[in-house]
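K.L.:
one predicted model, sequence on top.
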Amino acid sequence: MSVPAALPKRRPLYAHLYVQVLVAIVCGAVVGHVWPGVGEALRPLGDGFIKLVKMVIAPVIFLTVVTGIAGMRELAAVGRVAAKAFGYFVVVSTLALLVGLLVANVVQPGAGMHVDPRTLNQSAVAGYAHQAHESSVAGFIMAVIPETMVSALTSGSILQTLFVAILFGIALSLVGEPARPVLDLAERVMLVVFRLVAILMRAAPVGAFGAIAFTVGKYGAGSLIGLGGLVATFYLTSILFVLVVLGAIAWAHGFSILRLIAYLKAELLLVLGTSSSEAALPSLIDKLERAGCDKGVVGLVVPTGYSFNLDGTNIYMTLAALFIAQACGIHLSWGEQFALLGVAMLSSKGAAGVTGAGFITLAATLSIVPAVPVAGMALILGVDRFMSECRSLTNFIGNATAAIVVATWERKIDTRQLDAALAGGDRGTADAPVGESAVV
């Protein structure tokens, strides 16, 4: 008579990272509301955690991309994956801009405010406008090329790291067998780096606690009252985009957007707490690989998407730009609105998924469209931080979806493994801290 195998012991609820982060967010909000001064003083906890994660982003991207490309049998696959990814980014980003434009015209959240642009505090947004003015297409392209190969790993630029990693991975593939020891070393170092990420993720609740306490303490929930309509419209529009647009894309490719959100719940709460999608980048790469996506595809699509596939930022730009125009009593014809959309399509590319980038990109867009005053950004400066969380969450979900879609197009995804991960069937890895499944 055979003895049934013992079921794996379920981890207690408090041991899950997403529960710890959720509790930290609630506690941070309470501290920031009750003791605003204490909340502001806790900012270093959030900033420190984000810096810790950024410290390992470059090695994670470099090693993932290098080992992924070197493992591809044909170099043509690299260009094919990149072309498909950029095609997806252009189409979905444009849809996000159109959704923001449509909702702004239907809801008109700024109508009836009758704000005189001359009464606005232009100095409040002067710094953002200056940063936007300094950016250009040529400057952006030149910024992708690092000073040296090593500086790409120390500059903090995702695109520079990705650029060097792609070149290095192609070189390894061309050299072939003599470069095999280098590839083996990279794969071993990657195990160590992901274990380091797992260690850092244990500090996520502390970082989320400090970041939320600072946001609520400094800006206060009261700042939402005056512009609550804009914030509510933006959140509802983003939810609509995720569930309808991304949901339809996911359904067409054989997976559920709701199950993907549930699978990434710990990372999404981390993004919510820190208001930065970069904070969960290493964990996203690891989880997508564990869900059956090819390492090379994930390594190319996710880091590139962090600069070129910012769905939340795109929704925010058209919605916020039309809100400012409506609040200032400026009527924009459909021709001017589509011109605004075209400018936003260009200015949104290259914006990093970090706090404040969406605001700078909006300044860049308005500086090129003279019909809407840049000074009007002062209207939304007080609530921009609260919209930053939603931008980051939407960007994060959009990039996770993009990676799975491109992997499906390339037929480089284990669909059974994906289904098991999204259904919670592989709880031994899905619930483990990031990196553990890659090592154990």
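P.N.:
In hand now; what should we look at?

K.L.:
from now on I want contacts and neighbour counts done on CA atoms only, so please keep to that.
P.N.:
Noted.

K.L.:
buried residues, stretch 21-34. List them.
P.N.:
Residues of stretch 21-34 classed as buried: 21, 22, 24, 25, 27, 28, 29, 30, 31, 32, 33 (neighbour count, 16 or more other Cα atoms under 10 Å).

K.L.:
also this one, for the comparison:
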Amino acid sequence: MKRLFKNLTFWVLSAITLGVLLGHFAPEVALQKILDKPIKISLYLSEFEIKTTFSEFLSSIFISIVKVFICPIIFITIMLGIISMGDLKKVGKVGAKSLLYFEVVTTIALLIGIVVANIIRPGDGVVTSEIKGGDISKYTQSAEAFSWLKFLLDNATLQVLILAIFLGVLFSNYGERHKVVSFLQPISNKIFWALHKVMLFAPVGAFGGMAFTIAKYGVHTLLPLGKLMVTVYCTMAIFIFVVLYFILRMYKINLLKFLKYIREELLIVLGTSSSEAALPSLMEKLEKMGCSKSVVGLVVPAGYSFNLDGTTIYLSMSVLFLAQVFNVHLDLQQILTIIGILMITSKGAAGVTGSGFIVLASTLSAVKVIPVEGLALLLGVDRFMSEARAITNFIGNGVATIWLANNEGEFDREQMERVL
């Protein structure tokens, strides 16, 4: 029993359960305002927002604190990895191979979403008048204002990634680079020590996130769009347990054992609907599992911008869902156009606030055959589907790192056997 109470997984799972109960039976408590207006904090090139309601306050506080660790951990991990690796050709090779892997796997995810949506057709029979919409103006305006330059300037993770690679390459040519490693390693250890302390509050964040979701939207809001939700969840399960399973099987690694190894992080992502909430922990666990520091430092941060498998599936299925709802027939040429547009627009999803809707709005605007106003239908269930998106993105980046580490010979199999 004492061992159970010391298990973070137990506490996160309990917090999620309590959050559901509070949101369902006492929504007025979960949505009680404790701040007059949101508090915005700028730190490490990023802006964090502390929400006003009781439940959102708890969740946003936890996520914001974890986000503070993301940039320093990425910066130090990449620098240490590149300096320790020494071979700059290998660094470039890993980076290029990562981008190729991301494009291939996200394209597979995109095609799976389109095929399943065309077979099950979740939008058929949906009566739009039965579903309460919402204000989509902020999403369409953001979509119109979206640019790749803005994406790069707003994406702190990419900026830190580029800076760390530059400095890593610079110091790797330094004659006494071991002194740089000796200086950075203790700092890295202290940062991860502090992160472990913060992660003890993960149940608080998971409780707040789940309580808000249930209180705000309620389980009853799922019924009109239940078919879409079930289809999206099933499609993402197919992607994880078929596509990602075979990717790991190429190197004789068991996907289920890996999922069990990162179960605490998966529950945190589920409770907070944010894959960023567990990003630093994922990087640490991948290193402990046997992936080299350099591969982890390059692949995970880049993956959070360019390897969004769950988001890609959601976007492709949502576009076809809205086409089916409004009885818009898409011919082969239009479907291929949608695939091409989504292959580009989905890459910008991580760097934009309200990313799913903004990228979806920009895609619909580009296709010009599906009413953009249809986004209002998805507002009620987007929060529930964001959990599936975040978990799929999270697992996908973990699998990508393991695969690339094995492919580059930067994986310690004996260490993996001990950990798993």
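P.N.:
Structure's in. What do you need? Please read these numbers as outputs of a predicted model, since none were measured by experiment.

K.L.:
what's the closest of the buried residues of stretch 21-34 of the first structure to residue 282 of the first structure?
P.N.:
Taking Cα to Cα as the measure, residue 282 of the first structure lies nearest residue 21 of the buried residues of stretch 21-34 of the first structure, at 16.9 Å.

K.L.:
any idea how far the residue mapped onto the closest one from the second structure is from residue 398 of the second structure?
P.N.:
The alignment partner of residue 21 of the first structure in the second structure, by TM-score structural alignment, is residue 12. Using Cα to Cα, to the nearest Å, one gets 21 Å for the distance from residue 12 of the second structure to residue 398 of the second structure.

K.L.:
returning to that earlier point: for the buried residues of stretch 21-34 of the first structure, give me CSV that also has distance to residue 345 of the first structure and secondary structure.
P.N.:
CSV is the format used below for the buried residues of stretch 21-34 of the first structure (distance: Cα to Cα, whole Å; DSSP: H, G, I helix; E, B strand; the rest coil):
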residue, distance to residue 345 of the first structure, secondary structure
21, 34, helix
22, 34, helix
24, 36, helix
25, 34, helix
27, 39, helix
28, 36, helix
29, 35, helix
30, 39, helix
31, 39, helix
32, 37, helix
33, 38, helix
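
K.L.:
now the two most distant members of those.
P.N.:
Of all pairs drawn from those, the greatest distance, 18.3 Å, lies between 21 and 33 (Cα to Cα).

K.L.:
for residue 377 of the second structure, which non-adjacent residue is closest in space?
P.N.:
Spatially, and ignoring its direct neighbours in sequence, residue 377 of the second structure is nearest to residue 133 (5.3 Å; Cα to Cα, 6 or more residues apart in numbering).

K.L.:
that neighbour: neighbouring residues, count only.
P.N.:
The number of residues packed near residue 133 of the second structure is 16, by other Cα atoms under 10 Å.

K.L.:
tell me the secondary structure for it?
P.N.:
When classified by DSSP: H, G, I helix; E, B strand; the rest coil, residue 133 of the second structure comes out as coil.

K.L.:
what's residue 347 of the second structure aligned with over in the first structure?
P.N.:
By TM-score structural alignment, residue 347 of the second structure lines up with residue 349 in the first structure.

K.L.:
my bad, should have said residue 397 of the second structure
P.N.:
Under TM-score structural alignment, residue 397 of the second structure pairs with residue 399 in the first structure.

K.L.:
ok, now how distant is that match from residue 242 of the first structure?
P.N.:
Taking Cα to Cα, one finds residue 399 of the first structure at 11 Å from residue 242 of the first structure.

K.L.:
which helix or strand contains residue 280 of the second structure?
P.N.:
helix 279-289 (DSSP states H and E).

K.L.:
with the first structure superposed, average distance for that helix?
P.N.:
Helix 279-289 of the second structure: mean distance to aligned residues in the first structure after superposition is 0.3 Å, counting by mean Cα distance after the TM-score superposition for the first structure.

K.L.:
what range in the second structure matches the strand or helix carrying residue 69 of the first structure?
P.N.:
Per DSSP H and E: residue 69 of the first structure is located in helix 43-71. Using TM-score structural alignment, helix 43-71 of the first structure corresponds to residues 56-84 of the second structure.

K.L.:
how far off helix 43-71 does the following helix or strand past the helix holding residue 69 of the first structure point, in degrees?
P.N.:
Once the chain leaves helix 43-71 of the first structure, the next helix or strand it forms, by DSSP H and E, is helix 76-107. On the basis of axes from the mean of the first three to the mean of the last three Cα atoms, to 10 degrees, helix 76-107 of the first structure is oriented at 140 degrees to helix 43-71.

K.L.:
elements contacting helix 76-107 of the first structure?
P.N.:
If you count contacts as 3 or more Cα pairs under 8 Å, 6 or more residues apart in numbering; DSSP states H and E, helix 76-107 of the first structure packs onto helix 228-240, helix 295-308, helix 311-327, helix 334-347, helix 384-409.
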